[in-house]
Every structure is written in structure tokens, then in C-alpha cells.
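1. Sequence plus predicted model, see below.
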Amino acid sequence: MAKWAIELGEHDIEFRVRHSIKGQVLADFIIETDNIDEEDTNNSTQVIILKVENTEWKLYTDGASSSDGSGVGLMLVSPKGKEFTYALRFKFTTTNNEVEYDALLAGLRMAKELNILHLHAFVDSQLVANQIKGTFEARQPTIQLYLAKAKELIESFKSFKLVSDEAKTRRLMH
């Protein structure tokens, strides 16, 4: 890090930490980058909502926790194949299972904020996927709260599919 600070310092380039993006900013960005016919400029909001309603987005999540900290990686993929990738670092201690839920919850909140109605989520935790599907029971009180919040957010989508595919998720996220 010091080496890069010296290299960048010669050119008056300053490194700034990227902070998390609020959902509305992400929604505005997608609206701006989406191709809309100029005839539909008065109805641009309706056009985008119709496009979102009739298509399925993909969400890939990956979370990790260690003694150095924890964080998550998220990738939302639009029906047209545009990728929106985010990395979040947490300043609190957490377990691997909790951070996997944090990753999914962050992705679900983003998708909800974007008014996405059809979502296909890929998580790299079989435990999280099976608890949400009801195959596994959540026994710890903290995990029960995470599970309840995840199910509450899932209810806001017209259709929701969840797949535990560790290999595919890790391949796409790295």
C-alpha cells in the first residue's frame, strides 16, 4: 500500500475509499444507462417498469468472515446482461453464516429498491439456501432473525428462485 501511495503521490493522484451506494442512486444509474426510445421520454418511468416486470434479474452473493473482518460481494445482472458489482466491508464481527445472510439481505434490498419483481438468486451457502427453502431449521436466535428478514424481503417479489451454487457464484464473483 505504501508503494502505491508513493507512486500515486508523484502525480497528485489521491486514493479515496469508495463508500456504499444507496439504492436510489443505483436505480437512477440503471435508468440513465438503459436504452429508451426518444418518443417514450414522457413515459420513461412506465417503460422501465414494464421492462423490469416482464424480465428476470439475477443476483449473485458471496460473503466471507475472518479474524481480519468480514465483507460481501454482490452482483446484480440485468436481463440484458449488464453487470452491477458491489463490495461491502463490515466494521463489526460476525460469523460466516451471518455474513452469508448479510450478503443475501443486501442484494434483496437493492433489488427491491430497484423495483425488480422477478429475481433469481445464487448464494454460495447451502445452509442459507436450505434454511430459506425450509429444508433446514434455523436454531440460533440470530440466524432466526436473519431468516425472518430474508423471507420478508422475498415476499416483495412476484417471483423468486434461490439456488445454492458455490462453484458458479465464486467463479462469477472473482
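-> Right, received. Where do you want to start?

2. contacts and neighbour counts: CA atoms only from here.
-> OK.

3. Pull out the buried positions in stretch 111-128.
-> The neighbour-count criterion (16 or more other C-alpha atoms under 10 Å) identifies 111-112, 114-125, 127-128 as the buried residues of stretch 111-128.

4. What is the nearest of these to residue 43?
-> residue 115 (16.6 Å; C-alpha to C-alpha).

5. Regarding the closest one, what is its secondary structure?
-> Assigned by DSSP: H, G, I helix; E, B strand; the rest coil, the conformation of residue 115 is coil.

6. list the contacts for it?
-> 49, 52 (C-alpha atoms under 8 Å, 6 or more residues apart in numbering).

7. With residue 110 instead?
-> residue 23.

8. Also residue 132?
-> 147, 150, 151.

9. Quick one: those residues as TSV, columns for distance to residue 62, secondary structure and neighbour count too.
-> Converted to TSV, those look like this (distance: C-alpha to C-alpha, whole Å; DSSP: H, G, I helix; E, B strand; the rest coil; neighbours: other C-alpha atoms under 10 Å):
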residue	distance to residue 62	secondary structure	neighbour count
147	17	helix	20
150	15	helix	20
151	18	helix	14
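
10. here comes the other one, which I'd like you to weigh against the first:
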Amino acid sequence: MTGQMTNLAIEFDIEFTSTAHPVGLGGVGVHIVTESGEELNYEIKLSFKDTNNEAEYEALLEGLTVARSLGATEVEKRADSQVVVSQVTGRFATKGEKLKKYLQQVGKERDLFKYFHIQQISRGGNNKADHLAKSASGWEETRLSNYTIV
């Protein structure tokens, strides 16, 4: 090794979901699998009341932030939110000023990656992220191994 850093393209497969708690604050779960197979889990407690779609956007943004902080240049995202995935891909129009602002933020974050792809998966396809979100919001006490609470 010559002491010179090499740029590495790190691909992340990120599942995200959220939970809007009916009587309290929501939570976000982010499950990341790196190209080498390492799994990272994040629980994020939201400090504001939100709608489900707002919480889904928060989860998406948190996942992108974590991926970028870990050096990712290529990101594959999977989510069970048809609305958010369809708005990000341009298949659905975005209504409401708050969701439009979220979509703009996602666009700015997305542009920081060399490659970005998002796809919708079934609700059962992101069990780990779902458990993390429920735990962060106080719905469940299940903890996955190797998790971080934010």
C-alpha cells in the first residue's frame, strides 16, 4: 500500500419504514446491508408529530444520510410505501407543501450519489426495518442485533 487512498464504490441496500404512533411520536427504522454483507440497523425516534407519509420521507432521508456518512456512492433503496416511492420516481404527483419540501430534500440528497435507485417492496419484505421503526416509536420492545438508536 502506497499510503494513497483509493475511491471505493460502496453499494448499500437500504430498507426503510416508519411508524406514526396514534397517541405519540413516530419512529423510523433503517436496515442497511453493505456490499460486503455487513448489516447495520438504526432506530430513530421522531421528535415531532407526523403523518405516515412524512415519517416515510424522514426514514428515506435518514437512510440516505447514514449511507453518505459511511462513504456510499451507490444506493439501492427498498420501501413499502407506494406513495413515497411513486413520488420519488415521478409516477405520482406530490400534493401538499410539506411533502413537496420532503421530495425536494430527497432530490438534493439523491444527487449526491453516483447511482440511486428506489423500488417498492411488499410490507412483509422489510421486516427488520419495520421492527426497528416499531421499537423506536414505542410500539414494540424487539431489538435486533447490531443496532443504533438515534
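-> Received the coordinates, thanks. Bear in mind that the values here come from a model prediction, so they are computed numbers and not experimental data.

11. that older thread, in helices, which of the buried residues of stretch 111-128 of the first structure appear?
-> Using DSSP state H to define helices, the subset of those located there is 111, 112, 127, 128.

12. give me the number of residues near residue 62 of the first structure?
-> 25 (other C-alpha atoms under 10 Å).

13. what's the helix or strand for the equivalent of it over in the second structure?
-> With TM-score structural alignment as the criterion, residue 62 of the first structure lines up with residue 17 in the second structure. Element membership for residue 17 of the second structure (DSSP states H and E) is strand 11-19.

14. Give me the distance from that strand to the chain's centre.
-> Relative to its chain's centre, strand 11-19 of the second structure lies at 4 Å (C-alpha atoms, centre = their mean, to the nearest Å).

15. In the first structure, what range does the helix or strand just after it match?
-> As assigned by DSSP H and E, the chain's next helix or strand after strand 11-19 of the second structure is strand 27-34. Per TM-score structural alignment, the counterpart of strand 27-34 of the second structure in the first structure is residues 71-78.

16. Need the residues that contact the matching stretch.
-> Under C-alpha under 8 Å, 6+ apart, the answer for stretch 71-78 of the first structure is 56-65, 83-90, 99-100, 102-103, 107, 173.

17. mind checking how far the closest residue to residue 86 of the first structure other than its chain neighbours is from residue 50 of the first structure?
-> Leaving aside its chain neighbours, residue 86 of the first structure sits nearest to residue 74 (5.1 Å; criterion: C-alpha to C-alpha, 6 or more residues apart in numbering). As judged by C-alpha to C-alpha, to the nearest Å, residue 74 of the first structure and residue 50 of the first structure stand 25 Å apart.
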